[in-house]
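K.L.:
With the input below, show me the fold.
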Amino acid sequence: MVTLGAEVQAPWQDAHFVGGHPVLDLTNTVFDRNHPVEDGELLKEPSDVLTWCASAGLVETVPPLPEASASGLVPEVQAVREQAWAIFSAIAHGESVPPDPFGALLERAGRGVRAGQVKQIGATPDRFTADWTAPGAIPAALSLLVVNAVFTLPHDRIRACGRCGWLFLDSSRGGRRRWCSMSICGNREKARRHRQSRTRP
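P.N.:
From the prediction side, this is the model:
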């Protein structure tokens, strides 16, 4: 379900997938969490959602989306993302899972399951398929993925980047990873500190 090894598709780049899990990568589809910018939204069109799902390995190919399914897709997926963000940002800061966004995700996932849009594969809850072209199926599938991640990801390894606030799963041996990407935020922070040191009297 989440490890198809899919090739990243435009407009997405490898740098957009640093979270270590699709749910965390979904929360990172806003440019900068700590310093919001006016045009920081990365999910603007239904095509952005579809190519993101393919790039994240949730679908093997980008499905053709009927107009009825495309209508309202972006705001619904953005709502799932913000609910996921509220949950995993709280976890990253050592707080309890907030009940309101978690309950909303449970309800959306439940509607998709009851409607037959999302179906389990085999005996494990993290393997499921979805009718990706049906109205509401993508938000339901993403909601189910978030709910599953709440129970399966190690809470003590969820981190927020010290610079941009993006979330990631710290799989380093010592558990001391600080940046979403050492080549991006890590280097930018080093450069900032270097500039500060040079301007000090």
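K.L.:
For the rest of this, base every contact and every neighbour count on C-alpha atoms.
P.N.:
OK.
K.L.:
in the protein, what residue sits furthest out from the centroid?
P.N.:
Here the centre of the chain is the reference, and by CA atoms, centre = their mean the most remote residue is residue 201, at 43.1 Å.
K.L.:
now the helices for this structure?
P.N.:
Listed in chain order, the helices of the chain (DSSP state H) span 22-27, 46-55, 67-70, 73-92, 99-114, 137-152, 187-199.
K.L.:
another one to check against the first:
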Amino acid sequence: MCSMSFRWTEHRFAGGALALDVANSVILRSDAAKSIDRFAVPEQIVAFAEAATRLGAERGRFPALIAPQAAQKPDFLELREAIDDYFRASITNGGDDDGRLARLLFACGTALRAFPLAESLGNATAHSALSLLAAQARERLRICSNCGWLFIDRSKNRSRIWCDMAVCGNRRKASRHYHRTKEAQE
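P.N.:
Predicted structure coming up:
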């Protein structure tokens, strides 16, 4: 995975829950050759915490978030991976996997012990993940058909397929238009 510096924009918080935005910090997760871990650079975790406080869907729920210290980073990254693994599999397979659920619960418990302050990013992320276990929240979880990010579908008819219409929806529509135009010319 490569890493680079970039800005945390509102689109980066399209998941609809802090836990999902943390999980989505790995870009192109399904393609190891192109995958980018935005948290590989420690300063990006600090920048993420600051941006999540300003831009995240749960910004009113948590006080100003504090990034984990260097020694706490492994616990925080394990929490991120457990969140992604459990919810992605739950959406894809349509049910619980006891091993994945146990890993998620263990990671949340570890985070709550390692990050005891409510304003810590690890603590807030664990609380956010646990709240997503409720049946009504889980029924609305989706995987973006364009970028593969996890998001909550809050549309009235539960038919949203993109994490962000302005970015992923437009990219997908532009791609379809390009291919239709190219086929018509051949």
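K.L.:
TM value for the aligned chains?
P.N.:
TM-score for the superposed chains, counting by TM-score structural alignment, normalised by the length of structure 2: 0.76, backed by 171 aligned residues with a CA RMSD of 2.7 Å.
K.L.:
could you dump the helices of structure 1 to CSV with mean neighbour count and distance to residue 169 of structure 1?
P.N.:
CSV is the format used below for the helices of structure 1 (neighbours: other CA atoms under 10 Å; distance: least, CA to CA, whole Å):
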stretch, mean neighbour count, distance to residue 169 of structure 1
helix 22-27, 24, 8
helix 46-55, 22, 18
helix 67-70, 14, 31
helix 73-92, 21, 10
helix 99-114, 17, 19
helix 137-152, 21, 11
helix 187-199, 11, 19
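K.L.:
Just send the ones you listed back as a markdown table, with distance to residue 10 of structure 1 too.
P.N.:
A markdown table is the format used below for the helices of structure 1 (distance: least, CA to CA, whole Å):
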| stretch | distance to residue 10 of structure 1 |
| --- | --- |
| helix 22-27 | 16 |
| helix 46-55 | 7 |
| helix 67-70 | 19 |
| helix 73-92 | 17 |
| helix 99-114 | 28 |
| helix 137-152 | 19 |
| helix 187-199 | 25 |
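K.L.:
Of those, which is nearest residue 162 of structure 1?
P.N.:
Nearest to residue 162 of structure 1 among these is helix 187-199 (9.0 Å), distances taken as CA to CA.
K.L.:
list the helices and strands the closest one packs on?
P.N.:
Applying 3 or more CA pairs under 8 Å, 6 or more residues apart in numbering; DSSP states H and E, one finds that helix 187-199 of structure 1 contacts no other helix or strand.
K.L.:
mean distance, it to its aligned residues in structure 2?
P.N.:
Once fitted to structure 2, helix 187-199 of structure 1 is off its aligned match by 1.1 Å on average (mean CA distance after the TM-score superposition for structure 1).
K.L.:
what stretch of structure 2 does that helix fall on?
P.N.:
Mapped onto structure 2 using TM-score structural alignment, helix 187-199 of structure 1 spans residues 170-182.
K.L.:
The helices of structure 1: which one's closest to residue 35 of structure 1?
P.N.:
Ranking these by proximity to residue 35 of structure 1 (CA to CA) places helix 187-199 first, at 14.0 Å.
K.L.:
Just give me how far the closest one sits from the chain centre.
P.N.:
Mean-position distance between helix 187-199 of structure 1 and its chain equals 30 Å (CA atoms, centre = their mean, to the nearest Å).
K.L.:
One more: stretch 35-49 of structure 2?
P.N.:
Stretch 35-49 of structure 2 sits 13 Å away from the centroid of its parent chain (CA atoms, centre = their mean).
K.L.:
what's the span of it, first residue to last?
P.N.:
With CA to CA, to the nearest Å as the measure, stretch 35-49 of structure 2 spans 21 Å from end to end.
K.L.:
try stretch 128-139 of structure 1
P.N.:
Distance across stretch 128-139 of structure 1, first residue to last, is 14 Å (CA to CA).
K.L.:
How much space separates residue 58 of structure 1 from residue 21 of structure 1?
P.N.:
From residue 58 of structure 1 to residue 21 of structure 1 the distance is 11 Å (CA to CA).
K.L.:
Show me which of those two is the more surrounded one.
P.N.:
Neighbour totals were compared for residue 58 of structure 1 and residue 21, and residue 58 leads with 25 against 17 (other CA atoms under 10 Å).
K.L.:
just to revisit the earlier point, between the helices of structure 1, which one is nearest to residue 38 of structure 1?
P.N.:
Once these are compared by CA to CA, helix 73-92 is nearest, at 16.0 Å.
K.L.:
okay, which residue is most central for structure 1?
P.N.:
Among the residues of structure 1, residue 26 comes closest to the average C-alpha position under CA atoms, centre = their mean, at 1.6 Å.
K.L.:
In contact with residue 87 of structure 1: list those residues for me.
P.N.:
Contact analysis of residue 87 of structure 1 by CA atoms under 8 Å, 6 or more residues apart in numbering lists 97-98, 101-102.
K.L.:
That one and residue 201 of structure 1, how far apart?
P.N.:
According to CA to CA, residue 87 of structure 1 stands 43 Å off from residue 201 of structure 1.
K.L.:
repeat for residue 29 of structure 1
P.N.:
Distance of residue 29 of structure 1 to residue 201 of structure 1, computed by CA to CA: 40 Å.
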